[in-house]
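Kindly return the folded structure for what I paste below:
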Amino acid sequence: MNLGIFCGVGLFAFTGLILLGDDAQAEDQDIHLLSLQVENDLFFGDTDQDYTNGIRLAYVHHPGEKRLGAGINGFLRKNLPLARSGKNVDVYYSLALGQNMYTPEDISRSDLIVNDRPYAGWSYLEFGVTAQGRNDFELLKLDVGLVGPASGAGFTQRQWHHLIGADQPNGWAHQLPNEPGLNLHYARGRRFVIDRVGSERWSFDVTPHFGAALGNVYTYGAVGATLRVGTDLNRELGAPPRIQPSLPGSDYFSGEGFDFYLFAGGEARYVVRNIFLDGTWRSHEHDVAKENAVLDLQVGAVFFWQDWRLAVTHVFRTKDHEFADGGHEYGSITLSHRF
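Sure, this is the predicted structure:
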């Protein structure tokens, strides 16, 4: 399927879902947000291997209190456990388009490298809904996309390397074959707040969470926590989002003026399936034995200025397959604008 047609159909479907719930008057307060995320191992690790690049463009819609009783909004408030708990909970929606790429360590070789991970690409549409209270969140995301040459990841990397004058990746002819991907991600967390740290303006919080993924791309269970210290931590709940698989984060933020915080977090995952290591269900040239237990650690900083948010994250991931020399590290940069 042509990726452009696929994305257009997904956007039309998502817009239809939102319209089902938008029968309120125009004076309802709508909040919209756009985020661009770029993740690359060049940022901190100065490598070009494993999970080497990811990009995600997300649109977030918070429809306002009066809109939450109609259509799909009412359905979600009745069926998300946090939303139906009776607490003061906001519900917002997200639509994202993303692409991930995975390569072996030596991208100069054009032959099949059997003692390293296969080349693989993944392009997807992500449909998300999040219920968020002052100290609780629950999110559900559905990814629909394509693994293989149809993802366009090989073309993207070759063109980017040509543009910046980097070494060309020569092994994309051996990437995993085409396979449709369908994946469901769920996470829930609760924040515990210490109101003051040294002054009335500074505060500290801890947000433990648990989550799971189910699908032919990823299947795993996860537990983790995020610690933050900074000014006005109520502007968002937990750290900013990252590209899956990752610690959960908030696509939405609020507040005015300038604020910032520092954060550190970790997530342990028990992985049952990882298509980029296990290979597709369709016949493929090779695969590698994955590590079932994987740990992500992250540190970073977030800055707010009025309707803008900038997040910078340094991620450390433990060895995830048999041929890896050790762990992998990469950086994530997210720029968001609220309107």
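
only C-alpha atoms for contact and neighbour calcs from this point on.
Noted.

report the longest strand in the protein, please.
Longest strand in the chain, counting residues (DSSP state E): strand 258-274.

So for that strand, what gets flagged as buried?
Buried residues in strand 258-274, counted by 16 or more other Cα atoms under 10 Å: 259-274.

so G4, which of the three states?
With DSSP: H, G, I helix; E, B strand; the rest coil as the basis, G4 sits in helix.

the helices in this protein, which residues?
3-21, 71-79, 153-164, 275-278 (DSSP state H).

How about L33, nearest residue that isn't a chain neighbour?
R338 (4.2 Å; Cα to Cα, 6 or more residues apart in numbering).

how many neighbours does that neighbour have?
For R338, the neighbour count with other Cα atoms under 10 Å is 18.

where's it relative to R134, distance?
Counting by Cα to Cα, to the nearest Å, the gap between R338 and R134 amounts to 19 Å.

about what we covered before: show me which of the buried residues of strand 258-274 is closest to A173.
N274 (20.7 Å; Cα to Cα).

give me every residue that touches that closest one.
N216, V217, Y218, T219, K290 (Cα atoms under 8 Å, 6 or more residues apart in numbering).

cutoff 7 Å now
By Cα atoms under 7 Å, 6 or more residues apart in numbering, N274 lies in contact with V217, Y218, T219.

ok, for the first one, nearest residue in space, not its chain neighbours?
In this case it means V217. V217 sits nearest to I275 (Cα to Cα, 6+ apart), 5.0 Å away.

can you check D259 too?
F304 (5.1 Å).

next one: S336
Leaving aside its sequence neighbours, S336 sits nearest to S35 (Cα to Cα, 6+ apart; 4.1 Å).

What is the neighbour count of that neighbour?
For S35, the tally of surrounding residues (other Cα under 10 Å) stands at 21.

Sequence B follows; please return its structure for comparison with A:
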Amino acid sequence: MAANRLSAQGTEKMLRLYEDNDGLNIRFLPTDQAYTNGFRLDFFYTKTGRDHFFLDRLAPKAGNSSINAYGWSAAQLMFTPDSLTEYNYRPNDYAYSTALFAIHSIYSYNPVKKYAFQSELILGVRGPAAGGEATQRFIHHLFKFERPHGWSHQLENKLLVNINVRFEKQLLQWGSHVELSGGTQVSAGTMMSGVSLYPLLRIGKMQPYYNGYIRQYTNTQRPKIPHHGILQAYLIFRPEIQWVVNNALLNGQLHAEDPVNEYKTVMIDRSNATIQKLVYSLNYGGVVSFGAFGIAYTQNTATALLKHGYSHEYGNISLYFAFH
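Prediction:
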């Protein structure tokens, strides 16, 4: 049934470019600390026929009526301490840490029964091999920001392999302009392990959420009435509670200056005991799209990720372009 629907509509493709940065702040209070930057480039596509790639066959789907979007992505995430001007290691702050990884994803939505599965397989590396020092120094040089000095004691190289699976189900709907869903995500692997729960509220002029991932941000189908159904403009609210088992971007081994002899370095092991097990956050923002183009801005406010850490905010801006 899903294959017949896609065949009738034609396969779709979508590019997404997104940037997380704590310099993006609707309260005009930019920072450069904790989770400070994240860049991701995605290529999503629908297809007809059976899945042949083993990851696509194993991923959970949303039933025979599902609309499935497959994705290949590359991403880089970066953490830094509160002060970039200090050369010394700060044991009670976030360590310099970067992850560079590839993602294969399957987003499966059932428009009839109103539920979805989203699955991601992550493979990458944390540490100097992830290129965080070069990225941040280039950006800071380009925009004349302060030069970061502490990258000599960033978390060491580590292989990252992770699986993330998310389930969402519509709970309530008021007409075509208000939707409320509930969701949960389970993550396991060497990058991050944990469980999260959240409601997702969307308000505005929008395509139904369970009509597929690509349709949430773009619409390349020619409407029967000119311009009817092409414009989307809606708000998003998603509070979340997360139980964290491990997070490789926060803890691991690093080299730092010996406090006794400044000409020597010592290996420091940041224990998982410093991780805050319960994290609360709020994501809110909006989406505007017209036809094949879409743009979204969201703000994330979260409690401390470390027991001796601090709450933090960052913004996300995402650009979408769909085509056949």
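
Quick TM-score on the pair, please.
Scored against TM-score structural alignment, normalised by the length of structure 2, the superposed chains reach a TM-score of 0.83; 291 aligned residues with a Cα RMSD of 2.6 Å.

The residue nearest to S336 of structure 1 pairs with which position in structure 2?
Matched by TM-score structural alignment, S35 of structure 1 corresponds to R16 in structure 2.

isn't its match right up against L41?
Yes - R16 of structure 2 lies in contact with L41 (Cα atoms under 7 Å); the separation is 5.9 Å.

burial measure for T334 of structure 1, as a count.
21.

Give me the nearest residue to the counterpart of it in structure 2, chain neighbours excluded.
Aligned counterpart of T334 of structure 1 in structure 2: S318 (TM-score structural alignment). Spatial nearest neighbour of S318 of structure 2, chain neighbours left out: Y18 (4.1 Å); criterion: Cα to Cα, 6+ apart.

What separation is there between that neighbour and S193 of structure 2?
Taken as Cα to Cα, the span from Y18 of structure 2 to S193 of structure 2 is 23 Å.

what do you get for H52 of structure 2?
According to Cα to Cα, H52 of structure 2 and S193 of structure 2 sit 28 Å apart.

Next, count neighbours for the residue nearest to G309 of structure 2 when sequence neighbours are not counted.
Take G309 of structure 2 and drop its neighbours on the chain: the residue closest to it by Cα to Cα, 6+ apart is D93, 6.2 Å away. Residue neighbour count, defined by other Cα under 10 Å, stands at 19 for D93 of structure 2.

Tell me the counterpart of D93 of structure 2 in structure 1.
Counting by TM-score structural alignment, D93 of structure 2 lines up with D116 in structure 1.

go on, L231 of structure 2?
Going residue by residue (TM-score structural alignment), L231 of structure 2 aligns to F258.

now swap in S193 of structure 2 and tell me
That one, S193 of structure 2, aligns with T219 by TM-score structural alignment.

Please determine how far its match is located from A58 of structure 1.
Distance from T219 of structure 1 to A58 of structure 1, by Cα to Cα: 23 Å.

what's the answer for A173 of structure 1, then?
Applying Cα to Cα to A173 of structure 1 and A58 of structure 1 gives a distance of 30 Å.

repeat for L233 of structure 1
Using Cα to Cα, one obtains 22 Å as the distance from L233 of structure 1 to A58 of structure 1.

between the two, who's got more neighbours?
L233 (22 against 19).

Quick check: T303 of structure 2 touching L278?
No - counting by Cα under 7 Å, T303 of structure 2 stays clear of L278, with 8.8 Å between them.

neighbours around A3 of structure 2, how many?
Other residues close to A3 of structure 2 by other Cα under 10 Å number 20.

before we move on, what about L112 of structure 1?
Neighbours of L112 of structure 1 using other Cα under 10 Å come to 16.

isn't it right next to H174, touching?
Yes - counting by Cα under 7 Å, H174 is a contact partner of L112 of structure 1 at 6.3 Å.

Not counting its neighbours along the chain, what's nearest T184 of structure 2?
L197 (4.5 Å).

With D51 of structure 2 instead?
R57 (5.7 Å).

Also G10 of structure 1?
G10 of structure 1 sits nearest to L125 (Cα to Cα, 6+ apart), 6.9 Å away.

Now do the same for the one you found: its match in structure 2.
That one, L125 of structure 1, aligns with A102 by TM-score structural alignment.

buried ones in stretch 103-115 of structure 1?
Neighbour counts using 16+ other Cα under 10 Å place T103, P104, E105, I107, L112, I113 of stretch 103-115 of structure 1 among the buried residues.

could you measure the alignment partner in structure 2 of the third one against E257 of structure 2, distance?
The equivalent of E105 of structure 1 in structure 2 is D82 (alignment by TM-score structural alignment). Separation of D82 of structure 2 from E257 of structure 2 (Cα to Cα): 19 Å.

Check Q76 of structure 2 too.
Distance from Q76 of structure 2 to E257 of structure 2, by Cα to Cα: 27 Å.

thinking again about what came up before, so who does the match of S193 of structure 2 touch?
For T219 of structure 1, the contacting residues are A213, V271, V272, R273, N274, by Cα under 7 Å, 6+ apart.

number of nearby residues for L278 of structure 2?
As a burial measure, L278 of structure 2 scores 18 neighbours (other Cα under 10 Å).

counterpart of it in structure 1?
In structure 1, L278 of structure 2 lines up with A293, judged by TM-score structural alignment.
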